[in-house]
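A.B. asks: Sharing a model that was predicted from the sequence below.
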Amino acid sequence: MLKRSKIPKPTVKRLAVYFRCITKLSNDGIEKTSSKEIAERLSIKASQVRKDLSYFGEFGKRGVGYDIEKLSFKLREILGLEKLWNVAIVGSGNLGFAIANYSGLEANGFKVVSAFDIDEKKIGNVILPGVTIKRFSEFSKEIKEKDIEIAILTVPANVAQDVADKVIDNGIKGILNFCPVPLSAPENVSIEDVDFVISLKALTFEITSREQEKKEQEKRNNA
């Protein structure tokens, strides 16, 4: 089995998608599935599903497929979802508020237990039931008291690295970065970047590419 640090990031992200897919199958009362069925539901190739799962050992038998309960248990273990992860929101503006109140978080193993900001007007406001916004200066104390391992950053780009450095210095192990700048971190700290604008630009590329191909095809047809 390949060392976890060597597993390609796209594979890890697809594992999370597979887990969501088989959870839906399980909720629908289905007990067995196959790489083909998973692939069809996700619009990818069955060979890709098999290759991704093979990084972590054998999960099914040829001609029989996967036992959904066993596959679900294994993926949960691989993804570290055997426990509830405590999360802090750093930057409690509109985006931070929306993330904190996303109902799917806790259902997927993540619980927002703290929220921070530097804007004095926000301090003391309730961001979700049981969680009030605190001064960022209280982060060090809060992370220890509530065993927080993950921080979600939604702060302005010009302070993002400074904020990241401070949360890392206080023991954060992973950062979900919604700031529109890349962050630097030690090797023992994981960072996942989320940039809506990049995703939108990827969409515009695909849309314009299809339109260009359509125009070129029309030219060939009329030639």
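C.D. replies: Thanks, I have it.

A.B. asks: Please make it C-alpha for all contacts and neighbour counts, starting now.
C.D. replies: OK.

A.B. asks: The protein: strands as residue ranges?
C.D. replies: Listed in chain order, the strands found in the chain under DSSP state E are 32-33, 60-61, 65-67, 85-90, 110-117, 126-128, 131-135, 150-153, 174-177, 190-193.

A.B. asks: need those strands in CSV with mean neighbour count and distance to residue 219, can you?
C.D. replies: Supplementary listing: the strands of the chain in CSV, determined by neighbours: other Cα atoms under 10 Å; distance: least, Cα to Cα, whole Å:
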stretch, mean neighbour count, distance to residue 219
strand 32-33, 18, 46
strand 60-61, 14, 50
strand 65-67, 17, 48
strand 85-90, 24, 53
strand 110-117, 23, 53
strand 126-128, 18, 56
strand 131-135, 19, 59
strand 150-153, 25, 49
strand 174-177, 20, 45
strand 190-193, 16, 41
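
A.B. asks: Check it against this one:
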Amino acid sequence: MSETEIPDIVIRRLPLYARELGLLAGEGRDFISSQELGQRLGVTPAQIRKDLSYFGRFGKRGRGYEVVGLRERLRTILGLNGRVKEMVLVGVGRLGRAVLGYAGFRRGGFEVVRVFDSDPNQIGRMIDNHHVADVATLPQYLQSSRVAMGIVAVPAEAAPSVIEMLVSGGVRAILSYAPITTSVPSGVHLRQIDPVMELESMAYYLEAPFDGYVEDPQ
């Protein structure tokens, strides 16, 4: 089955499954049913089975899924069982520095290998053992490297040009923290994280009627 035939939401759930299976392996579990896995993740067993069916047949009748085997298979499907995925980071303001210092990237198989910024006060500095290069040199760097992933942590007004440079340089997976909506060519995958929009959607539930039980203090 081709990549385009698999819904993006399914791909997004695979890391969730793999992470939970890793926790189960740490607990010493050998097998788990789709029922129990679904309960742990808040996903229906039918959804788990349907998601996995896009990639083949998994599980053993009467025993469920082999924890370690399925985790490794999912990581292989995601391309995470090979060499470390190298990334560039554009933007070393407060957000960019927080991203750069996040230890979870390395644990997950990712590594920021080059850092760029347009601020003269940042260019040339060393931040978390990374030399900050002028963003004007980004196209040249991408031409001479095999980096295919990029993180954008720049203000909204600068993001479109940065994303365009990344795409032109062959980057095919971009994670953007800029609060804008922009389009990219087919074959390039752009994910945008906007904490404010997430909070705005969550605010709805604060206004919705509360139908839970509150104990009378008397």
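C.D. replies: That came in fine, so what should we check first? Everything quoted here is computed from the prediction, not taken from an experiment.

A.B. asks: Put together CSV for the strands of the first structure, with distance to residue 167 of the first structure on each row.
C.D. replies: Written out in CSV, the entries for these read as follows (distance: least, Cα to Cα, whole Å):
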stretch, distance to residue 167 of the first structure
strand 32-33, 42
strand 60-61, 41
strand 65-67, 41
strand 85-90, 9
strand 110-117, 11
strand 126-128, 20
strand 131-135, 13
strand 150-153, 8
strand 174-177, 9
strand 190-193, 12
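
A.B. asks: Quick check: which of those strands is nearest to residue 210 of the first structure?
C.D. replies: Minimum separation from residue 210 of the first structure across the strands of the first structure (Cα to Cα) falls at strand 190-193, 27.7 Å.

A.B. asks: Comparing that closest one with the second structure, how large is the average distance?
C.D. replies: With both structures laid over each other, strand 190-193 of the first structure and its partner residues in the second structure are 0.9 Å apart on average (mean Cα distance after the TM-score superposition for the first structure).

A.B. asks: in the second structure, what residues pair with that strand?
C.D. replies: Strand 190-193 of the first structure corresponds to residues 189-192 of the second structure when matched by TM-score structural alignment.

A.B. asks: Chain neighbours aside, what residue packs nearest to residue 47 of the first structure?
C.D. replies: Sequence neighbours aside, residue 35 is the residue nearest to residue 47 of the first structure in space, at 7.5 Å (criterion: Cα to Cα, 6 or more residues apart in numbering).

A.B. asks: Might you quantify the distance of the lengthiest helix in the first structure from its chain's geometric centre?
C.D. replies: What stands out as the longest helix in the first structure, according to DSSP state H, is helix 196-222. From the chain centre to the centre of helix 196-222 of the first structure is a distance of 28 Å (Cα atoms, centre = their mean, to the nearest Å).

A.B. asks: One more: stretch 37-54 of the second structure?
C.D. replies: Distance of stretch 37-54 of the second structure from its chain centroid, counting by Cα atoms, centre = their mean, is 20 Å.

A.B. asks: what's the straight distance from one end of that stretch to the other?
C.D. replies: 18 Å (Cα to Cα, to the nearest Å).

A.B. asks: buried ones in it?
C.D. replies: Of the residues in stretch 37-54 of the second structure, those with enough neighbours to count as buried (16 or more other Cα atoms under 10 Å) are 37, 38, 45, 48, 49, 51, 52.

A.B. asks: could you dump those residues to CSV with distance to residue 118 of the second structure?
C.D. replies: As requested, these are arranged in CSV below (distance: Cα to Cα, whole Å):
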residue, distance to residue 118 of the second structure
37, 46
38, 46
45, 48
48, 44
49, 47
51, 42
52, 43
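
A.B. asks: Nearest to residue 187 of the second structure, out of the residues you listed: which one, please.
C.D. replies: If you rank those by distance to residue 187 of the second structure using Cα to Cα, residue 51 comes first, at 22.0 Å.

A.B. asks: does that closest one really touch residue 10, like I thought?
C.D. replies: Yes: look at residue 51 of the second structure against residue 10 with Cα atoms under 8 Å: they come within range, at 5.8 Å.

A.B. asks: Run through who's touching the helix ranked longest in the second structure.
C.D. replies: Secondary structure assigned by DSSP H gives helix 8-26 as the longest helix of the second structure. Contacts to helix 8-26 of the second structure, defined as Cα atoms under 8 Å, 6 or more residues apart in numbering, come from residues 41, 51, 67, 68, 70, 71, 72, 74, 75, 78.
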